[in-house]
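In: the sequence and its predicted three-dimensional model are supplied below.
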Amino acid sequence: MTAAAAERTARPCPECGARMPVDARFTVWCAACEWNVDPVRAAEGEPPGLLERRRRELARRHGERLLREVADGVPLKARRDVASVLAQVLAVLVHGVTVTLVVLGAWCLVAGWGTPLPVLGLLLLCVAWPLRPRFGEAPDDVPLLRRDDAPALFALVDEVAEAAGTRGVDLIAVDDEFNASVCAYGLRGHRLLTIGLPLWEVLTPPQRTALLGHELGHFANGDTRHGRLTWTAEQSLEAWWYFLAPTPRPDAWTVVAVNVITFLPWLLVQGLRLLLDQLTLRAGQRGEYLADRVSAEVGGREGAIGVIDRHLVADSVLTALARERNRTALRTSRAAGAPDPADGLWDRLVAHVGSVPEHEFDRLRRAGTRRGHTVDATHPPTHLRRHCLTLGPAGPARIVVDTAREARIADELADARRKVARRVLGARY
């Protein structure tokens, strides 16, 4: 909707009387007094769960403290504080329990032959097996790109990685999430970059470069939460928590034999999970700010800010994709020669995001400031990340992707775009 059309459909604010633009697709709100700026928060109230509220509050505090440091001229750099060191120690202790179980189990099998000890040894080894460190593996349910499949895309990733001060990735996965991420998998620590097409497609070329800079910046800055030691310890603790969790709706025998016996160990494991989460939270916050800085360096400040703003309309993007899926599901069959709905899905999504008016972005930014919106509870509040990017002089983007290069990358992603589009739509036509 154009500004002139919005003015023609404007109506007065019930609180202050200021004119409000009206777009039937989005929330009507007042920029003057912020009436109805966040109706969802007003209806839902605080996030459910004491733990989730506590994590969000800590994320806000750490984010504000780091932002003040940047504003005061304190250099923002990766560093090992006491909490990070304690997190590493705790992770070693968690893995030490698993190693102890393996050693004791093996000793019982070898030294106790001819006695009941081997039974205990087998039991210890069976317990240790699901608690072993999980190094992950490449996904097998989404399109995967290797260097021979997408040389132009890998060349861009390598260029961004070099600018960030790290190495590139070994594999690129393309999925249907409104997200992007990096991780290491396998014993040798191969690097995986996952690109969610719903996010990638609605970004401009500078924003895509900035997105790659942010993700690879996590590797460059030694983010504790992305470290294999603490990450695998979290997986082991989660396995402990799962096995020790009280049985829901137990009978009398289960209460005595299982729940009462496992309750205290389960409570201890839950405490260790929370402790490890809190010890890595501040380092994780710093890692996000550092990754944003890399994002701005390689893709430019506007590109980095654009990526953050695009996350504000994630719900709108997911709603648009749901409409596309429902519309496709209503078609009982597709006539011969009719266009495949998957072919134009991403173009329609780009058009939808392009039609979101600026006053809706403004509302989402203000609502995010009020509620402390984050990508998740481990990220600093989005408005703080955005404000941090505006501090200091803005330099030019170190990497600029021209039209020809962008076209080559698009060609390399064409098959993945089609497969993921069909997956989004359900592929039942």
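Out: Looks like it arrived, so ask away. Residues are numbered from 1 along each chain as shown.
In: going forward, measure contacts and count neighbours with C-alpha atoms only.
Out: OK.
In: so D309 sits right up against E360, yeah?
Out: No. Counting by C-alpha atoms under 8 Å, D309 stays clear of E360, with 11.0 Å between them.
In: can you tell me the SS state at T194?
Out: Assigned with DSSP: H, G, I helix; E, B strand; the rest coil, T194 falls in the strand class.
In: which residue is the nearest non-sequential neighbour of it?
Out: A173 (4.6 Å; C-alpha to C-alpha, 6 or more residues apart in numbering).
In: how about T262?
Out: Nearest one to T262, counting by C-alpha to C-alpha, 6+ apart, is L244 at 5.7 Å.
In: and for that neighbour, the neighbour number?
Out: 20 (other C-alpha atoms under 10 Å).
In: equivalent analysis for L274, please.
Out: Neighbour tally, L274, other C-alpha under 10 Å: 14.
In: that's a helix at it, yeah?
Out: Yes. L274: assigned to a helix according to three-state DSSP.
In: which residues sit in contact with it?
Out: By C-alpha atoms under 8 Å, 6 or more residues apart in numbering, the contact set of L274 is empty.
In: from L268, how far off is it?
Out: According to C-alpha to C-alpha, to the nearest Å, L274 and L268 sit 10 Å apart.
In: repeat for C388
Out: 38 Å.
In: the two: which is more packed in?
Out: Neighbours were counted for C388 and for L268 using other C-alpha under 10 Å; C388 has more, 21 against 13.
In: dropping in the other structure now:
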Amino acid sequence: MEHDLAVRASERQRCPDCGGTLVATDERFARWCAACDWNVDPAPPDSEPGRLAAARRRLARRHGEELAAAMSGGRASLPRRDAAAVIALGIALLVHGATLGLAVAGGLLVVLGWETVVQPVGGVVLLVVAFVLWPRMHRIPQDGPVLYRADAPRLFELIDEVAAVTGTAGVHAVVVGSDFNAAVTAYGWRQRRALFLGLGLWEVLAPQERVALLGHELGHFAHGDVRHGLLTHQALRSLALWVDTLAPSRAHTVWDTLFNILGYLPRCAAYGLLALLDHLTLRAAQRAEYEADLSAARAGSTGGAVGLVERLLVADSVQTLMRRESAAARMTGGAAGRAAREAAERGWWERVAAHVSSIPAHEYERLLRVSARRGHGVDDTHPPTHLRRRCLTLGEPRPAQVVLGEERATAVAAELASARAAVARQVVDFGRTVSDC
């Protein structure tokens, strides 16, 4: 019997396809074969996206591969499509011109059309539509801690140093949240800069990976991105609103049917412009990500940038951990429940970091192979993760131009301490979990 058990255990460690030894040193993760990729992707997507979404994904993957090939070919800079950028800006101006035209027409109907009742009413309708479509300036969200320079001088000093290396200026505010993400944006009419810092990602990074993260995000300011520029971004928003507003409704009445008929051509026009503008800016968005990765390597070193990209592969694992622990802490009610939540808050980020540190190297390798199979990226505006990693490793490794030493790392952590506690409380109390970056 012992012999039979030993034989079965040995068989479980053998690949059923090629007979090679399976990679299975940690029972938390899938067993797979490094030789033939058996079971490398045990949970593929349940269903394929629609035809348009699938076509967009293929286009995004092709752009990512083309740009990666250009970098691998030793080009000094990534190829740019100035014609596409000019056309995109032209479409954006056309969209905003249409919004302005609605506002002007509505104003004229209200002011000059008092001979009838219909004209002022129509003018008010046009003004309301123009107001909804009018470009909106980003605001700093108030659902999480917001730090300014006086609140965290050492953190802002680090950001300023990284910004200087990437060739841009620093930020005016840091918004702290729970996401497995980081981002930059401009807010308000003065276009001040804000950094969104997700602790789900920040807390699992090594010091130089954190520098690389800052370099990547600030690199978006340094290199620019047509897609996220004020004109183009707001045009995409306006067109998306048009498509949603003109979407056909279920014909319960004759008025519903009439709306669907009259809205068909405007809806097609809005959708066509949205698809065209998305197509024209998709390649530029991926190019901006590669350039931001190079900024990450300049600031935090090649090793730091590669480590950052690899951490993005385990976003789902971190998300699962945080959801599970958050749900467990909220299951008990009353005083015992409050005690459980308080216990969960203490050391929350340390447990998240320990979980990521315990993920074995072979799991990262498996996820990289899954990335190559699926063309996995953070989203369609990001190149596939395995290509980003490959491009970072081209040529001689870059040394770090900004070093986050132990003393400064401790000081930054102290400045973030109250924000870390507040965000952990939000996650535990309200179930706010991380999202993919």
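Out: Happy to help now that I have it. Model, not experiment: these values are computed from the prediction.
In: any idea what the TM-score comes out to?
Out: Scored by TM-score structural alignment, normalised by the length of the first structure, the superposition of the two chains gives a TM-score of 0.93; 419 aligned residues with a C-alpha RMSD of 2.0 Å.
In: still on that earlier bit, now the residue nearest to T194 of the first structure: how far from G213 of the first structure?
Out: 17 Å.
In: so for the two, which sits in the more crowded spot?
Out: Between A173 of the first structure and G213, G213 has the larger neighbour count (other C-alpha under 10 Å), namely 28 against 22.
In: that one maps to what in the second structure?
Out: In the second structure, G213 of the first structure lines up with G215, judged by TM-score structural alignment.
In: before we move on, the earlier item: residue in the second structure paired with the residue nearest to T262 of the first structure?
Out: By TM-score structural alignment, L244 of the first structure lines up with L246.
In: again, but for D140 of the first structure
Out: Per TM-score structural alignment, the equivalent position to D140 of the first structure in the second structure is Q142.
In: helix/strand/coil for its match?
Out: Relying on three-state DSSP, one would call Q142 of the second structure coil.
In: ditto for R193 of the second structure
Out: Per three-state DSSP, R193 of the second structure ends up strand.
In: measure it to F221 of the second structure for me?
Out: From R193 of the second structure to F221 of the second structure the distance is 9 Å (C-alpha to C-alpha).
In: ditto for F180 of the second structure
Out: To F221 of the second structure, F180 of the second structure is 21 Å away according to C-alpha to C-alpha.
In: what about these two, which has more around it?
Out: Shown here are F180 of the second structure and F221; by other C-alpha under 10 Å, F180 has more neighbours (25 against 21).
In: for whatever residue of the first structure lines up with the more buried one, give me its contacts.
Out: Alignment note: F180 of the second structure maps to F178 in the first structure; criterion TM-score structural alignment. Residues counted as contacts of F178 of the first structure (C-alpha under 8 Å, 6+ apart) are G196, L197, P198, L199, A314, L318.
In: could you redo the last one with a cut-off of 10 Å?
Out: Taking C-alpha atoms under 10 Å, 6 or more residues apart in numbering, we find F178 of the first structure in contact with 195-202, 310-311, 314-315, 317-318.
In: out of those residues, who has the most neighbours?
Out: Most neighbours among the contacts of F178 of the first structure, by other C-alpha under 10 Å: P198, with 26 neighbours.
In: that one reaches H352, doesn't it?
Out: No. Between P198 of the first structure and H352 there is no contact under C-alpha atoms under 10 Å: 11.7 Å.
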